[in-house]
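>>> Need a 3D model of the following:
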Amino acid sequence: MGSTTTNPFKHQPHSLTKKLLPWTLYALLLISLLPLYFFTIPTFQLHQHTPIITTTTTSSSSSSSSPTSKEEKRAINAQMACDYSNGKWVPDKVGPLYNGTSCGTIKDGQNCMSHGRPDLGYLYWKWKPNQCKLPRFFPETFLQILRNKHLAFVGDSMARNQLESLLCMLSSASPPKLVYTNGDDIKFRRWHFHSHNVTVSIYWSPFLVKGIEKTESESVNYNRLYLDSVDERWASDMDRMDIIVLSVGHWFLHPAVYYNGESVLGCHYCTGLNYTEVGFYDVFRKAFNTTLNAIIERRGSSSNGIGVIVTTFSPHHFEGEWDKFGACPKTQPYMEGEKELEGMDAEMRGVEVVEVRAAKEKAKNFGGLRLDVLDVTKLSLMRPDGHPGPYMYANPFANGIGERVQNDCVHWCLPGPVDTWNEIMLDVMKRWEV
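Next up is the predicted model:
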């Protein structure tokens, strides 16, 4: 599908009731969190796993204290900050909030339970951070925080994976109504939770910036990215969004030609074209830079504020060829220390971390602008068992094991590890409400 600047939601009614948030609240919040957020990561440290997501928790040592003001609470919360990006997976008897049949929004290819995956052990693990306890997801709490607001997921199929997980988790408390759908492969959709007047949308934008995707009809085998222009298919709706979740990465690995305006900057893996080969890390960085700057410029001074969450790069777990039996054969998580975050996974995550921190520094004078990183790269790296594999299709071995079988070792089963992303995201949003 060729990418255009037309917003597919443009002519759709939007019933959100905007809720004004006080400037002073956000100014105090940013002041209290400055020590946590504003420090520099040297470029040479990108290969290391630098903690980024911190959130508040409580412990027995603080139980004797009963703060009487919000300022005191924020000070204690800052001291008790928790790094959710480092930890281990531990067995969990409780299991997920939903299953393959109780939620109607799971993309067919990620519904591993209904497609006959025989092992269900992947459902019974919980992420345990090294420093604290990750609270379980409470749908009512999430919906209450988002009352009268619009949450928009913007990105590629990983953004959709996280969105569908969230919808299933929320539907255990309140059923959403699909109010709009458009585009091939349902790339633009919107739901409404009547109980709390909450709107949740998905905008397909695999580069965040303006891009023209390769199409068979044009006989073009490469994408075209305009790195100086944000993708207006989602950005034109920015004034009607309260929280934006950005999630991209894998599409930047595809062949592409890069532009600044009409000038060609170079290309990636564009055999036969007389362009300079450039690495996609810098392109990835530029795309995030353009995107975050656009948000700051358009919403930084907005009186009603906006929150931005960047979900970091999610590693794949292919072991061998994608169409061979056993492409992602693991049935348990990696144990702590068994798998290191390195190479491309570390680089992609590092770009996102650095760009968000730079944007936070630039936007620190805007009281209504909040930015956070949802650092899921390492915890996802440790879950090779959570992918559909051959169960992206129903009952793939009904007639025996064939010579070739397609595998999905990129996306995540639902329910599955991606539910943890939304548990952490809820905690980020709870901190914003302090």
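>>> going forward, measure contacts and count neighbours with C-alpha atoms only.
OK.
>>> Distance from the chain centre to stretch 48-56, please.
16 Å (C-alpha atoms, centre = their mean, to the nearest Å).
>>> ditto for stretch 89-98
Using C-alpha atoms, centre = their mean, the offset of stretch 89-98 from its chain centre is 21 Å.
>>> now do the same end-to-end measure for it.
20 Å (C-alpha to C-alpha, to the nearest Å).
>>> buried sites along it?
89, 95-98 (16 or more other C-alpha atoms under 10 Å).
>>> what do you get for stretch 189-201?
Of the residues in stretch 189-201, those buried (16+ other C-alpha under 10 Å) are 189-193, 196-201.
>>> need the helices for this structure, in chain order.
Using DSSP state H, the helices found in the chain span residues 23-37, 70-79, 139-145, 157-171, 232-235, 280-299, 343-362, 377-381, 418-433.
>>> Pick out the residue closest to the middle of the chain.
For the chain, residue 311 is the residue whose C-alpha lies nearest the centre (C-alpha atoms, centre = their mean; 3.2 Å).
>>> which residues does it contact?
Going by C-alpha atoms under 8 Å, 6 or more residues apart in numbering, residue 311 touches 245-247, 373-376.
>>> about what we covered before: let me have the helices of the chain in TSV, extended by mean neighbour count and distance to residue 49.
Shown next, in TSV, are the helices of the chain (neighbours: other C-alpha atoms under 10 Å; distance: least, C-alpha to C-alpha, whole Å):
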stretch	mean neighbour count	distance to residue 49
helix 23-37	16	16
helix 70-79	16	21
helix 139-145	17	29
helix 157-171	23	21
helix 232-235	22	31
helix 280-299	19	17
helix 343-362	20	7
helix 377-381	23	8
helix 418-433	20	18
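>>> structure for this one too, so we can compare:
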Amino acid sequence: MGWRNVIVRIVILLSVNLAVINSSNEVDEELHRVGRSRLRTRQRRLINGCDLFRGNWVYDESYPLYDSRSCPFIGSGFDCQRNGRPDQDYLKYRWQPHGCDLQRFDGKVLVERWKGKKIMFVGDSLSFNQWESLTCMLHTAVPHARYTLEYRGTLSIFSIPEYELSIMMLKNGFLVDVVTQQVGRVLRLDSISTGSRWLGIDVLIFNSYHWWTHRWEYFEVGGRLFKDMDHMEAYRIALKTWAKWIDSNIDHSRTQVFFQGVSAAHLNGSEWRQPRARFCYRQTRPIDESKFAGVPHPGEFIVKSVLDEMQNPACLLDITYLSQLRKDGHPSIYAGGGPKYLDCSHWCLAGVPDTWNQLLYTVLFGQ
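Predicted coordinates:
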């Protein structure tokens, strides 16, 4: 399935299955009971006591970090300017944490520090969004360096031979196994048979959430087949399977493990006090933090609770809140599918995923 088809399915099915997410009473009750603040603080990266993931978006004329016209790697679904988006203010916003500054992204430093390394994103098309962003940021930093771009089935590889550096994207939206049985396709929630592809990598950045909002009929746990089940409970079980696999198989002295976090979609204008809004259509400015009316994200809570139970917790890039504020950053009708196709799940490039990579850079190399 091509990436454009993936995007279409995610946008349509996310809308259809929003009720499935909201139906998880257990998750909703726990979110309101516990909230964000009582989760263990080791899942937040603090630099000199500053939480990088709480703050506001501020207008900055020095942005964006690269010109999308000079980057040859941006897929048609993310290239909003080429697809005719008329406004450009969404390119100019910088994430400003409360009480500190993000380290300015320096791609030349990054390729030098990552010389001889293998970096791999593992996940769905939101991972692909971040991977394409990083390739653009590095290409801009070393524009004269020769590069190669290969596609091997579900694996995409961007390499800079001068630095012996490979930045890979492995398409795997569920992380756990999907098998074909007599009844059809089955999500095997307690099985990972392809994890060998994650071994021997220096930096792993995992992501899984949006595909769990799709319509799906059969799940398998402990050898038992279930025709449908609560999707958020299935997500929790699968993430626990992934976490156990990472704890049992990854050598943390060799490999740094990150979890991308849950990227927010904008399907409900009530979250920014515009209940009549047509999703993200015609949104040109971020939500001011003081006016944000949204609630904690159910996927965010599940990710944090599972990571918190790991023996060697993956470092969480806690992107949910900062992406919740960016109702303006989606392709909307500028995803290349015409005015009837509305994408409020993915992000324009240049744009919000550049900040995810800036956060990754700060966590890796910040003082």
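>>> Just give the TM-score of the two.
In this superposition the chains share a TM-score of 0.82, using TM-score structural alignment, normalised by the length of structure 2; 327 aligned residues with a C-alpha RMSD of 2.7 Å.
>>> Compare the helices of structure 1 and give me the one nearest residue 56 of structure 1.
helix 70-79 (5.0 Å; C-alpha to C-alpha).
>>> Now do the closest one against helix 418-433, angle only.
140 degrees (axes from the mean of the first three to the mean of the last three C-alpha atoms, to 10 degrees).
>>> distance between helix 70-79 of structure 1 and the chain's centre?
Relative to where its chain is centred, helix 70-79 of structure 1 has its mean C-alpha point 28 Å off (C-alpha atoms, centre = their mean).
>>> cool, and stretch 26-34 of structure 1?
With C-alpha atoms, centre = their mean, you get 24 Å for stretch 26-34 of structure 1.
>>> Onto which residues of structure 2 does it map?
Counting by TM-score structural alignment, stretch 26-34 of structure 1 lines up with no residues of structure 2.
>>> Could you do stretch 92-107 of structure 1 as well?
Going by TM-score structural alignment, stretch 92-107 of structure 1 lines up with residues 60-75 of structure 2.
>>> Show the end-to-end separation of the matching stretch, please.
Stretch 60-75 of structure 2 has an end-to-end distance of 26 Å (C-alpha to C-alpha).
>>> dump the residue contacts of residue 285 of structure 2.
89-90, 326-328.
>>> and which of these is nearest to residue 126 of structure 2?
For the contacts of residue 285 of structure 2, with residue 126 of structure 2 as the reference and C-alpha to C-alpha as the criterion, the closest is residue 326, at 15.0 Å.
>>> Can you tell me how far the closest one is from residue 158 of structure 2?
Distance from residue 326 of structure 2 to residue 158 of structure 2, by C-alpha to C-alpha: 28 Å.
>>> and if you look at residue 104 of structure 2?
23 Å.
>>> do the same with residue 203 of structure 2
Relative to residue 158 of structure 2, and taking C-alpha to C-alpha, residue 203 of structure 2 is found at 15 Å.
>>> How about residue 52 of structure 2?
28 Å.
>>> Ok, residue 290 of structure 2 next?
Relative to residue 158 of structure 2, and taking C-alpha to C-alpha, residue 290 of structure 2 is found at 40 Å.
>>> what do we get in structure 2 for residue 207 of structure 1?
Under TM-score structural alignment, residue 207 of structure 1 pairs with residue 174 in structure 2.
>>> and that match, what does it touch?
123-124, 208-209, 211-212, 238.
>>> I'd like to know how far the counterpart of residue 234 of structure 2 in structure 1 sits from residue 336 of structure 1.
The alignment partner of residue 234 of structure 2 in structure 1, by TM-score structural alignment, is residue 283. According to C-alpha to C-alpha, residue 283 of structure 1 stands 32 Å off from residue 336 of structure 1.
>>> Please apply the same query to residue 35 of structure 1.
Taken as C-alpha to C-alpha, the span from residue 35 of structure 1 to residue 336 of structure 1 is 29 Å.
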